[in-house]
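K.L.:
Using only what follows, build the 3D model:
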Amino acid sequence: MAQLEIACFNLDSAIIAQRNGANRIELCDGFEVGGTTPSLQTVVKAKELLTIEFYVMIRPRGGNFLYSEEEFEQMKTEILQFQKLNVSGFVFGILNPNNTINKIQNIELVELAKPFPCTFHRAFDEVENVFQALEDVIACGFQTILTSGQAQNATEGMQRIAELVSKSNNRIAIMPGGGVRSSNSALIQQQTKASWFHSSAITDNTVTANPNEILALKSSLK
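P.N.:
Got it, this is the predicted structure:
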């Protein structure tokens, strides 16, 4: 059975996701920039309210995925802070100026996060050589890659996602994300053979997940 992760930009979404069958939550802030690190207060509250796994986004700001030394230190501090709360895992990704994977910094964060698993987020969709990047992310120790297949959304990127699933050969989970909805999730699963799927399940102009959409996503995935 395929697994469903819901990107939650507030605690209401997290509760909705849990109640309606999500397997995991990606907790973040900054909806307008595609996700940033949530506040400590939000993570503390989430730990009180959630019984399913939740991964915390570690991203100091929107924009590119090159970070200053100060921003990198902030990312390390946040990982250590959230580790103490016993969250389930972390989501981050750092690139080099030439859009390759910054192995040195990513390895440092993955090692710091242990024993908690890490997902490399959609910074992956900006890399130049996607298959070299796949090998680099695996070498860094990540357990999951969130990707739209370098397209605007996962539907347009299905072929590339399928190639990544094949080349990963079960060494890392390839998780389609970006425009994944109940209306296209079955097709994406059929075409890519992915086992994890990522969606915000937002269907209106709010930033809160729709419970009916989560239920429909769950029922669409085999």
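
K.L.:
Going by C-alpha atoms from here, please, whenever you check contacts or count neighbours.
P.N.:
Fine.

K.L.:
now the helices for this structure?
P.N.:
For the chain, applying DSSP state H gives helices covering 11-19, 40-49, 69-83, 103-113, 130-140, 158-168, 185-192, 211-220.

K.L.:
Tell me which of those sits nearest to Leu4.
P.N.:
With C-alpha to C-alpha as the criterion, Leu4 lies closest to helix 211-220 of these, at 7.0 Å.

K.L.:
Specify the angle between that closest one and helix 185-192 in degrees.
P.N.:
40 degrees (axes from the mean of the first three to the mean of the last three C-alpha atoms, to 10 degrees).

K.L.:
got the contact list for helix 211-220?
P.N.:
Outside of helix 211-220, the residues within contact range by C-alpha atoms under 8 Å, 6 or more residues apart in numbering are 4, 16-17, 20-22, 181-182, 185-186, 201-203.

K.L.:
Return the members of these classed as buried.
P.N.:
4, 16-17, 20-22, 181-182, 185-186, 201-202 (16 or more other C-alpha atoms under 10 Å).

K.L.:
Any chance of a markdown table for those, columns distance to Leu164?
P.N.:
Shown next, in a markdown table, are those (distance: C-alpha to C-alpha, whole Å):
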| residue | distance to Leu164 |
| --- | --- |
| Leu4 | 19 |
| Ile16 | 31 |
| Ala17 | 27 |
| Asn20 | 29 |
| Gly21 | 27 |
| Ala22 | 24 |
| Arg181 | 21 |
| Ser182 | 22 |
| Ser185 | 17 |
| Ala186 | 18 |
| Ala201 | 24 |
| Ile202 | 26 |
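
K.L.:
thinking again about what came up before, dump the helices of the chain to a markdown table, plus distance to Met57.
P.N.:
Below are the helices of the chain laid out as a markdown table (distance: least, C-alpha to C-alpha, whole Å):
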| stretch | distance to Met57 |
| --- | --- |
| helix 11-19 | 14 |
| helix 40-49 | 10 |
| helix 69-83 | 9 |
| helix 103-113 | 12 |
| helix 130-140 | 17 |
| helix 158-168 | 22 |
| helix 185-192 | 23 |
| helix 211-220 | 21 |
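
K.L.:
One more sequence to fold, the one below, so I can look at both together:
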Amino acid sequence: MLVEAYVDEVATAVAAERNGAGRLELCGPGEGGLTPSAALLAEVMATVRIPVHAMVRPRTGDFVYSAAEFAQMEREVDLVQSSGCAGVVFGISRPDGRLDVPRMRALMVRARPMRVGVHRAFDRTPDPDEALEELLELGVDVILAAGHAPTAEDGIPTLARLHRQAAGRAVIMPGGGVRAHNVQRIIRETGVPEVHARASDIEVFAELVRAAHGVR
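P.N.:
Model (predicted):
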């Protein structure tokens, strides 16, 4: 069982690694996480040994981006790649909430050979099954989701169905309200191999990791 830690500073990244995180999602400060700065990327990459996936998100708010914002995302993908990160995380929506597949494909081509994850823009799509098939066709590696619900625990039935639908072609990674008290239920009832949680309170995060690894 891999626990990915959401981190936005060097000290938290180090503490998350020390307390059992298997991978980091590195973000800059901002509601929901923004693209980390070049300095933060460099310092984290010089400090930790576990894989790092960096967020590419130019602003807070929705995931419908202008031409200028998309061009910024292209440059930010290049920045993440040059930093040596193992992966990049992004998501782009159309005004109707569906995924902007052509733009996401363009970023994926630019990002390879890094792994590619999609953030919770997926949860804002009107049809999760259609969105999943689009992402599988693109070749996305990891999809962060709460099952189109307020929290991953609330979304267990949908997460379980998506995990079966993905059938190993991509990882469905529950995130959103994942805690020590519910992580075992989430893992058991969905069958997923990875979960995602904030590491801002390292004691709470460490307890979650212990619980996740205790699933039998």
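
K.L.:
Got a TM-score for the pair?
P.N.:
TM-score for the superposed chains, counting by TM-score structural alignment, normalised by the length of structure 2: 0.96, backed by 213 aligned residues with a C-alpha RMSD of 1.0 Å.

K.L.:
quick revisit: which one of the helices of structure 1 lies nearest to Gly62 of structure 1?
P.N.:
Smallest distance to Gly62 of structure 1 across the helices of structure 1 (C-alpha to C-alpha): 11.9 Å, for helix 69-83.

K.L.:
which part of structure 2 lines up with that closest one?
P.N.:
Aligned using TM-score structural alignment, helix 69-83 of structure 1 spans residues 67-81 in structure 2.

K.L.:
which outside residues touch that stretch?
P.N.:
Stretch 67-81 of structure 2 is touched from outside by 35, 38, 41, 54, 56-58, 87-88, 107, 110-111, 114, with contacts defined as C-alpha under 8 Å, 6+ apart.

K.L.:
can you pick the most crowded of those residues?
P.N.:
Ala54 (33 neighbours; other C-alpha atoms under 10 Å).

K.L.:
Run through the residues that contact the counterpart of that residue in structure 1.
P.N.:
Under the alignment (TM-score structural alignment), Ala54 of structure 2 pairs with Val56 in structure 1. With contact taken as C-alpha under 8 Å, 6+ apart, Val56 of structure 1 is in contact with 26-28, 37-38, 43, 87-91.

K.L.:
Please flag which of those residues sit within strands.
P.N.:
Using DSSP state E, the subset of the contacts of Val56 of structure 1 located in strands is 26-27, 89-91.

K.L.:
re earlier: wait, which of the buried ones among the contacts of helix 211-220 of structure 1 is closest to Ser195 of structure 1?
P.N.:
Leu4 (8.7 Å).

K.L.:
Is that closest one in contact with Asn20, as I believe?
P.N.:
No - Leu4 of structure 1 lies out of contact with Asn20 (C-alpha atoms under 8 Å); the separation is 10.9 Å.

K.L.:
Distance from the chain centre to stretch 53-67 of structure 1, please.
P.N.:
10 Å (C-alpha atoms, centre = their mean, to the nearest Å).

K.L.:
what about that stretch, how long is it end to end?
P.N.:
With C-alpha to C-alpha, to the nearest Å as the measure, stretch 53-67 of structure 1 spans 28 Å from end to end.

K.L.:
counterpart of Asn169 of structure 1 in structure 2?
P.N.:
By TM-score structural alignment, Asn169 of structure 1 lines up with Ala167.

K.L.:
typo on my end, it should be Arg19 of structure 1
P.N.:
With TM-score structural alignment as the criterion, Arg19 of structure 1 matches Arg18.

K.L.:
any idea how far Leu2 of structure 2 is from its match?
P.N.:
Here the criterion is C-alpha to C-alpha. By it, Arg18 of structure 2 lies 14 Å from Leu2 of structure 2.

K.L.:
Same drill for those two, tell me which one is more crowded.
P.N.:
For Arg18 of structure 2 and Leu2, the more surrounded residue by other C-alpha under 10 Å is Leu2, and the numbers stand at 17 against 13.

K.L.:
Make sure that one is actually in contact with Val195.
P.N.:
Yes - at 6.6 Å, Leu2 of structure 2 counts as touching Val195 under the criterion of C-alpha under 8 Å.

K.L.:
need the contact list for Asn99 of structure 1.
P.N.:
126-128.

K.L.:
related to what we said a few turns ago, nearest to Glu135 of structure 1, out of the ones in strands among the contacts of Val56 of structure 1: which one, please.
P.N.:
Looking across these and measuring by C-alpha to C-alpha, the closest to Glu135 of structure 1 is Val91, at 17.9 Å.

K.L.:
residue contacts, that closest one?
P.N.:
Val91 of structure 1 touches 26, 55-58, 118-121, counting by C-alpha under 8 Å, 6+ apart.

K.L.:
CSV for those residues, including distance to Glu78 of structure 1?
P.N.:
Shown next, in CSV, are the contacts of Val91 of structure 1 (distance: C-alpha to C-alpha, whole Å):
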residue, distance to Glu78 of structure 1
Glu26, 15
Tyr55, 13
Val56, 10
Met57, 10
Ile58, 7
Cys118, 14
Thr119, 16
Phe120, 16
His121, 17
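
K.L.:
Okay, and which of those residues map to strands?
P.N.:
Per DSSP E, the subset of the contacts of Val91 of structure 1 in strands is 26, 55-57, 118-120.
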